[in-house]
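Engineer: everything below, folded, please.
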Amino acid sequence: MQVSVLASGSTGNTSLIVTKKHKILMDAGLSGKKTKDLLAQVGVDIKEIDMAFLSHDHADHSSGLGVLMRRYPQINAFANQGTWKYLIDTNKIGKLPEEQINLIEPGQTKTFEDLDITAFATSHDAAQPQYYVFSSGGKRVAFLTDTGYVSEKVEDTIKDADAYMMEFNYDPQLLRDGPYSWSLKSRILSDVGHLSNEEAGNALLDVVSSKTKHIFLAHRSQHNNTEVLAHETAEKILVDGDANLDSDVKIIDTEPDKPTDLFEV
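Structural biologist: Next comes the predicted model:
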């Protein structure tokens, strides 16, 4: 399996997972043109994408999905019933081709040739948020952002993965001192908000193992965090702490407007 975080942050999120049989988008929160350009930067033609998995209905994760489904009929899109219902009822992403709409519910695992995908519920202020573990060729990649906390059930689902894409959204002091209204700050800090750098690091501490070789630091706030703070916190908790990690683990920073390398997992 290969993975690239194409874009990650409050302005839009999408990632690429590649197996021998499939090329998959995880979320679609950018325009079709931008998604096409980002894929090209890692050597993938958007016409090769055959599946997309949606985490939740917020625009920075879903706004580009309707365009992609209408423009590229080979893309089968997956989300749970609550997310589809919200998007269809509100017409947030336009009319969707019914034949490309597919369901995957929390707790389900679906198999597509060389790929297994397990969905799990998260805690966020969206219609029915969930994230996924992608498994292929004996390797596992866990994606988790946009959650106010990480439950034991989620930890059990994502533990011992070969790679993680994990939310390092905010530094608490920068958030408190920053420009947001108090109501928005309270929402971010709540159990249906986002993970701080320290919360994310501690959650990873409970699930990583010597198998883990790649950790993508994702969904970093451009107002309430910095790349340096997120990276230093991850290193302090994981590398300098008690994490059961090999010395060659890669902690990878992600950006809102350019992709990471396409890493072999």
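
Engineer: going forward, measure contacts and count neighbours with C-alpha atoms only.
Structural biologist: Noted.

Engineer: report the contact partners of the residue lying farthest from the centre of the chain.
Structural biologist: The C-alpha centroid of the chain is most remote from residue 177, which lies 26.9 Å away (CA atoms, centre = their mean). Contacts here follow CA atoms under 8 Å, 6 or more residues apart in numbering; on that basis residue 177 touches nothing.

Engineer: kindly report the same for residue 101.
Structural biologist: So residue 101 contacts 76, 77, 78 (CA under 8 Å, 6+ apart).

Engineer: if we can go back for a sec, any idea how far the residue farthest from the centre of the chain is from residue 170?
Structural biologist: Distance, residue 177 to residue 170, by CA to CA, to the nearest Å: 12 Å.

Engineer: give me the contacts around stretch 146-165.
Structural biologist: For stretch 146-165, the surrounding residues in contact (CA under 8 Å, 6+ apart) are 120-124, 133, 139-145, 167, 188-195, 199, 203, 206-209, 211-219, 265.

Engineer: what about 7 Å?
Structural biologist: The set of residues external to stretch 146-165 that reach it, using CA atoms under 7 Å, 6 or more residues apart in numbering, is 120, 122-124, 133, 139-144, 167, 190-195, 203, 207-209, 211-218, 265.

Engineer: neighbours of residue 235, just the number please.
Structural biologist: 14 (other CA atoms under 10 Å).

Engineer: structure for this one too, so we can compare:
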Amino acid sequence: MRMCSIASGSSGNCIYIGSEQHHILIDAGISGKRVEAGLNSLELSGQDIDGILLTHEHSDHIKGLGVLARKYGFPIYATPGTTAAVKAMTNLGKIEEGLFHEIHADENFQIGDLEIAPFTISHDAAEPVAYRVECGGKKMAVATDLGVYTDYTIDHLQDLDVLLLEANHDIHMLEVGAYPYYLKQRISGDRGHLSNETAGKLLCQVLHENMKGIFLGHLSKENNYAELAYETVKLELLLGESPYRAEELPLSVASREERSACVAV
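Structural biologist: Predicted coordinates for the structure are as follows:
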């Protein structure tokens, strides 16, 4: 089982997870051409994809969906709220009705040998979810676009081998930046995005010694940068009295422009 980020950031997100036999994408918020290039770099093509899982309907998560769906016809898995919101959009072009498959938070489903567990997240979208994926006892999760986290969130991120976790913004950069007040409030609110500090605090709750990969993802282009996210999360781990030394953790930042390293377990 392996995971890599084809792209992750406020301008576009697409994450690959797969086993030897089955392959999925979580979101397609970049161009179809970039998705295909990312898959090609993994020695895969769109024809190998068994399904695409949507977290929610915002553009940075579905931008390439229409192109890919028309070209490859793979199943699209989404909650009823997300599905309705996507169908209401006019900028994706026509997507065949039969491609949509309804899923629900806290109801697991299978795609080949991959067991998918969607779970609710707090974000200003129709019916957003994050995903935990398991195969052969190995577990991975993608958790971005969380305004807040709760014990419910922590429970779904336990015992993971690989985690991609949102570290969207630096609080101080957001406060002094050029965004209008309402947008600053939205981003920092309970239905917005996790700051670097909050990501570090959440990570403290789910770390264990057998984690093989931790990606920080969905970084804001305007209110964050990779080195700052990395160092802030490391500091939170230190301040949180985590038993794990930050420099020994398999921690990296997923790029908005380039495919990440692939973590296999």
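
Engineer: picking that back up, which residue lines up with the residue farthest from the centre of structure 1 in structure 2?
Structural biologist: Aligned by TM-score structural alignment, residue 177 of structure 1 pairs with residue 176 of structure 2.

Engineer: aligned to residue 95 of structure 2, what sits in structure 1?
Structural biologist: Counting by TM-score structural alignment, residue 95 of structure 2 corresponds to residue 96 in structure 1.

Engineer: next step: the contacts of stretch 146-165 of structure 1 restricted to helices.
Structural biologist: residue 203 (DSSP state H).

Engineer: filter the contacts of stretch 146-165 of structure 1 down to the ones in strands?
Structural biologist: Among the contacts of stretch 146-165 of structure 1, the residues falling in strands (DSSP state E) are 120, 133, 139-144, 167, 214-218.

Engineer: just the buried ones among the contacts of stretch 146-165 of structure 1, please.
Structural biologist: Buried members of those, scored by 16 or more other CA atoms under 10 Å, are 120, 122-124, 133, 140-144, 167, 190-195, 203, 207-209, 211-218, 265.

Engineer: please enumerate the strands of structure 2.
Structural biologist: Using DSSP E, strands in structure 2 cover 2-7, 14-18, 23-26, 51-53, 76-78, 100-102, 109-111, 114-120, 129-135, 138-143, 162-166, 213-217, 251-253, 263-264.

Engineer: now the first one on structure 1. Mean distance?
Structural biologist: Superposed on structure 1, strand 2-7 of structure 2 shows a mean distance of 0.6 Å to its aligned residues (mean CA distance after the TM-score superposition for structure 1).

Engineer: just the fifth one next, same as before
Structural biologist: Compared with structure 1 after fitting, strand 76-78 of structure 2 has a mean deviation of 0.6 Å; criterion: mean CA distance after the TM-score superposition for structure 1.

Engineer: name the helices or strands packed onto that strand?
Structural biologist: Applying 3 or more CA pairs under 7 Å, 6 or more residues apart in numbering; DSSP states H and E, one finds that strand 76-78 of structure 2 contacts strand 51-53, strand 100-102.

Engineer: ranking these by burial, who's on top?
Structural biologist: strand 51-53 (a mean of 23; mean count of other CA atoms under 10 Å).

Engineer: can you give me the distance of the residue nearest to residue 174 of structure 2 when sequence neighbours are not counted to residue 215 of structure 2?
Structural biologist: Leaving aside its sequence neighbours, residue 174 of structure 2 sits nearest to residue 223 (CA to CA, 6 or more residues apart in numbering; 5.3 Å). According to CA to CA, residue 223 of structure 2 stands 18 Å off from residue 215 of structure 2.

Engineer: wait, the match of residue 95 of structure 2 sits on residue 65?
Structural biologist: No. The pair residue 96 of structure 1 / residue 65 is not scored as a contact, 9.0 Å apart, by CA atoms under 7 Å.

Engineer: need the nearest residue in space to residue 239 of structure 1, chain neighbours excluded.
Structural biologist: residue 245 (7.3 Å).
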